[in-house]
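Novice: Next one to model:
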Amino acid sequence: MAFEGLADRLQNTIQRIKGKGKVTEQDVKEMTREVRLALLEADVNFKVVKDFVKRVKERAIGQEVMESLTPGQQVIKVVKEELTDLMGGDESKIAVAKRPPTVIMMVGLQGAGKTTTTGKLANHLRKKHNRKPLLVAADVYRPAAINQLQTLGKQLDLPVYAKGTDADPVDIANEAIAEAKENHNDYVIIDTAGRLHVDSDLMGELQQIKENVQPDEIFLVVDAMTGQDAVNVAESFDEQLEVSGVVLTKLDGDTRGGAALSIKAVTGKPIKFAGMGEKLDQLEAFHPERMASRILGMGDVLTLIEKAQDSVDENRAKELEQKMRSASFTFDDFLEQMGQVRSMGPLDELLDMIPGANKMKGLKNAQIDDKQISHVEAIIQSMTKKERQDPSLMNASRKRRIAKGSGTSVSEVNRLLKQFEEMKKMMKQMTNMQKGKKGKGMNFPFM
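Specialist: The predicted structure follows:
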């Protein structure tokens, strides 16, 4: 998780105050001191930290907390609300043109992931909003950028407008918009040139494109792993171009989160999207409240549900549920469900979205190894069709064959068989328990 260090410190700090029946001013002072240190270590702008801590302190020793029946809980509520406000409050949606196409300019420095993010954004608009975007290769200084965008277009089966390295970027942008109107594309996403640092030539060109095409949005793409430098870059671009929003890339990496917590407060510009991985479907609309919940260990159920809806076939899920109820769930079904869960993203990130998962015995500090999951898949795929349908067929020689075929050991095969049988028993018990509750059906995780 992006804010891992910050999240651990904040969660440990507020945990001490959570169950208190009475919260003193001294308790609040100690908590806010720890919060301040945690934010500074996360590379949050020091002025932002100062203002944040001041607001939390004022509210935490105010009437809404001190006179509450659950003051510890109220303090946590205050911290969550202030964190949410710090990152922008509400989700900031794309401004849509009154007459299509909606034009989005993507700007930023080289290395921030601008071209890849352009492809991810187009994919997001098509999948989530059923739009028809046109990608525009306007970085004429780097042939690799044009080739990269064209490759992304092929992978996503989306049109790319490119005229090579000899054309003028302003002409490319204008002609692309005309092409979009002709082909009924409702979004035009322009991948502009970047530099290793902000310079007058780059800004001059970007200003020309802006004046000519009058974009509805100017998205600044910044690398979250650069910390405070990302905030400085945002200030420079905003000064020259008046950017309308920020897209943070690599928010899933080993980043302290300072950029995400500082950019809105310093520049006044909202974070519109966050890149949560390298895959082309790993771009998420940025929800400040959900992110604040994740930082404080409260989970993010709404994003988890959205991921499940995107990844899971509802009719097939109902069939699997019926199989679980009747204990006819097979290894083939198990393999299919594992694939659906994995398509939702890394399992450790999914666990972060489950409220309280970080406090559950056995899950706290758990290291989920994707290789181990691949071993499980390999074991199942090494079984015959009959063995997957009826594990009771397994004898010593069959287990040896499966272990050899999957590159695992007989003990690993035995462990999987045992776990599978235990899971089936547990599902049957839960179904029997549920029958006594007004006939309501049981909802299984990720289904």
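Novice: Could you use CA atoms for every contact and neighbour count after this?
Specialist: Will do.
Novice: and Met105, what element?
Specialist: strand 102-107 (DSSP states H and E).
Novice: Can you give the contact residues for that strand?
Specialist: 96-97, 114, 118, 177, 186-194, 210, 213-221 (C-alpha atoms under 8 Å, 6 or more residues apart in numbering).
Novice: Buried among those? Make that a ChimeraX selection.
Specialist: The ChimeraX command for the buried members of the contacts of strand 102-107 (criterion: 16 or more other C-alpha atoms under 10 Å) is given here:
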select :114,118,177,186,187,188,189,190,191,192,193,194,210,213,215,216,217,218,219,220,221
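Novice: Mind checking which of the contacts of strand 102-107 land in helices?
Specialist: Lys114, Thr118, Ile177, Lys210, Val213 (DSSP state H).
Novice: looking at it, the first one is touching Val221, isn't it?
Specialist: In this case it means Lys114. Yes - between Lys114 and Val221 there is a contact at 5.8 Å, judged by C-alpha atoms under 8 Å.
Novice: and for comparison, fold this next one:
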Amino acid sequence: MFDNLTDRLSNTLKKIKGQGRLTEDNIKETLREVRVALLEADVALPVVTDFIDRVKAGALGQEVQSSLTPGQSLIKLVQAELIKVMGEANEGLNLRMNPPAIILMAGLQGAGKTTTVAKLGRWLKENQKKKVGVVSADVYRPAAIKQLEMLAGELDLEFFPSDISQKPVDIANSAIEAARKKFLDVVIIDTAGRLHIDDEMMGEIKELHAAIQPIETLFVVDSMTGQDAAVTAKAFNDALPLTGVILTKADGDARGGAALSIRHITGKPIKFIGVGEKTSALEPFYPDRLASRILGMGDMLSLIEEIEQKVDKEKAEKLARKIQKGKSFDLEDFREQLLQMQNMGGVNTLLDKLPGIHAVPTEMKNQINDKMLARQIAVINSMTMQERRFPDLIKGNRKKRIAAGCGQELHDVNRLLKQFLMMQKMMKKFKTGNMANMMRGIKNNVRAFRR
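Specialist: So this is what the prediction gives:
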């Protein structure tokens, strides 16, 4: 996510970081490169102009000029302005009303609206402990109704049936009434999308909004459309009282123009960001954390939260007790770690949040992906339980049998065993005596990077 922008900004700001004195000339040159980087990221021109003006004013101010590390102060200033552009802080959903709280989802066709309805339902259920119902008022696309029904079934959300012969207002009112009888906390209403903004579409959704009076009206927009996403959001906001935006497909957006343009142009907060195809791949939008990621500083807070929410704590504690007792970390333990990583959204989702990951060569990053994860799990699944418990048994003929059993090459088995040995060595440091030193080292590395 935002790879191109991160690379450009990191390289530009690195040049000035070590300079002992800021002058008008080197500030001008640095900000010229920052401006180009933002424009290449498809950030809207008014946003870029305003951003550069504010950073320039701050850079020429007394606080930065008199700093002992003016170059680093400038980087902090850029980070602070990035946060301001995206909205200062996360703005959560307002569900303070007599249940059910009604959330209306709007957007163009192809933005991922129906999938986002399911993702949001799952997020509310798992993180807010809400009883959630969903309904599709898209009477133009029968497949959308079926798609939402299937997703609701997978996620154990209450699904209210609808039919293309019904009017959207009748569908919504019927679902809300049924939700009241079932004592649900939230009802999320999916609406029809169009290939472009038109009067008919706006008239229909305005009528629906007036009839149901939702507490949240969220605009779902594809982040890969860049600054066009902000323009479309503004058009919807002019017609509807939007309360926020959900950015989808951010995992495929290497530029970041939408995230940096929407708040400035619409005045509406980005409330969530979609970071993958899985129904778990929806995150609250934190401007400060995203600014850190854009500048290559990672997002350790989100990573820690994700680990706490998605890791099986019982299994993690069992492994920790095993290691602390001096027992060896084996291939069955390694398999469990790989499965946990898969459950957390895959390798790329985790890597994106690590500080300094942008500095890793692209070829190396491309080798670490979810397909590789699945292949590694397949190799271990091809082993007997005895081989998993006692990896030293795995020699020549056993390796050939394991490779044939999972349809892979011998070098794939050797690569997995090499990675396992590295992991095994690292796990030895988790013994009680070394834990404190290890944690201290991690903290120091993060602090050093942020400095």
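Novice: shared neighbours of Lys114 and Val221 of the first structure, which are they?
Specialist: Met106, Val107, Gly108.
Novice: Distance to Lys440 of the first structure and neighbour count added to the residues you listed, as a markdown table?
Specialist: Compiled in a markdown table, those are given as follows (distance: C-alpha to C-alpha, whole Å; neighbours: other C-alpha atoms under 10 Å):
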| residue | distance to Lys440 of the first structure | neighbour count |
| --- | --- | --- |
| Met106 | 49 | 25 |
| Val107 | 52 | 27 |
| Gly108 | 52 | 28 |
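Novice: Out of these, which is nearest to Gln15 of the first structure?
Specialist: Gly108 (39.4 Å; C-alpha to C-alpha).
Novice: Would you confirm that that closest one contacts Val222?
Specialist: Yes - here Gly108 of the first structure reaches Val222: they are 6.5 Å apart, a contact under C-alpha under 8 Å.
Novice: still on that earlier bit, possible to save the shared contacts of Lys114 and Val221 of the first structure as CSV with distance to Asp352 of the first structure?
Specialist: Formatted as CSV, those follow (distance: C-alpha to C-alpha, whole Å):
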residue, distance to Asp352 of the first structure
Met106, 30
Val107, 31
Gly108, 30
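Novice: closest to Leu206 of the first structure among those residues?
Specialist: Nearest to Leu206 of the first structure among these, with distances taken as C-alpha to C-alpha, is Val107, at 8.1 Å.
Novice: From Ala162 of the first structure, how far out is that closest one?
Specialist: Per C-alpha to C-alpha, to the nearest Å, Val107 of the first structure is found 17 Å from Ala162 of the first structure.
Novice: Number of residues surrounding Lys435 of the first structure?
Specialist: 12 (other C-alpha atoms under 10 Å).
Novice: Mind putting the ones in helices among the contacts of strand 102-107 of the first structure into JSON lines with distance to Ala234 of the first structure?
Specialist: Shown next, in JSON lines, are those (distance: C-alpha to C-alpha, whole Å):
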{"residue": "Lys114", "distance to Ala234 of the first structure": "14"}
{"residue": "Thr118", "distance to Ala234 of the first structure": "18"}
{"residue": "Ile177", "distance to Ala234 of the first structure": "27"}
{"residue": "Lys210", "distance to Ala234 of the first structure": "17"}
{"residue": "Val213", "distance to Ala234 of the first structure": "22"}
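Novice: closest to Val140 of the first structure among those?
Specialist: Closest to Val140 of the first structure, out of all of these and judged by C-alpha to C-alpha, is Lys114, at 14.3 Å.
Novice: Against Met105 of the first structure, how distant is the closest one?
Specialist: 11 Å.
Novice: so Phe430 of the second structure sits right up against Gln324, yeah?
Specialist: Yes - Phe430 of the second structure lies in contact with Gln324 (C-alpha under 8 Å); the separation is 7.0 Å.
Novice: biggest helix in the first structure by residues?
Specialist: In the first structure, with assignment by DSSP H, the single longest helix is helix 410-435.
Novice: Show me what it is packed against.
Specialist: helix 314-325, helix 396-406 (3 or more C-alpha pairs under 8 Å, 6 or more residues apart in numbering; DSSP states H and E).
Novice: what about it, how far off from the second structure?
Specialist: Mean deviation of helix 410-435 of the first structure relative to the second structure after superposition (mean C-alpha distance after the TM-score superposition for the first structure): 3.7 Å.
Novice: show me the contacts for Lys307 of the first structure.
Specialist: With C-alpha under 8 Å, 6+ apart, Lys307 of the first structure has these contacts: Met344.
Novice: Am I right that it falls within a helix?
Specialist: Yes - with DSSP: H, G, I helix; E, B strand; the rest coil as the criterion, Lys307 of the first structure is located in a helix.
Novice: Aligned to Leu417 of the second structure, what sits in the first structure?
Specialist: Using TM-score structural alignment as the criterion, Leu417 of the second structure maps onto Leu417 of the first structure.
Novice: For that match, which non-adjacent residue is spatially closest?
Specialist: Pro391 (7.4 Å; C-alpha to C-alpha, 6 or more residues apart in numbering).
Novice: quick one: the one you found and Thr384 of the first structure, what's the gap?
Specialist: Taken as C-alpha to C-alpha, the span from Pro391 of the first structure to Thr384 of the first structure is 10 Å.
Novice: Which one of these two is surrounded by more residues?
Specialist: Pro391 (15 against 12).
Novice: picking up where we left off before, report how many residues lie close to the match of Leu417 of the second structure.
Specialist: Neighbours of Leu417 of the first structure (other C-alpha under 10 Å): 17.
Novice: Which parts of the stretch 101-250 of the second structure are strands?
Specialist: Counting by DSSP state E, counting those that start in this stretch, the stretch 101-250 of the second structure has strands at residues 101-107, 132-136, 158-160, 186-190, 216-222, 244-248.
Novice: List the buried residues of stretch 306-315 of the first structure.
Specialist: Lys307, Ala308, Ser311, Val312.
Novice: typo on my end, stretch 58-72 of the first structure
Specialist: For stretch 58-72 of the first structure, using 16+ other C-alpha under 10 Å, the buried residues are Arg59, Ala60, Ile61, Val65, Met66, Thr70, Pro71, Gly72.
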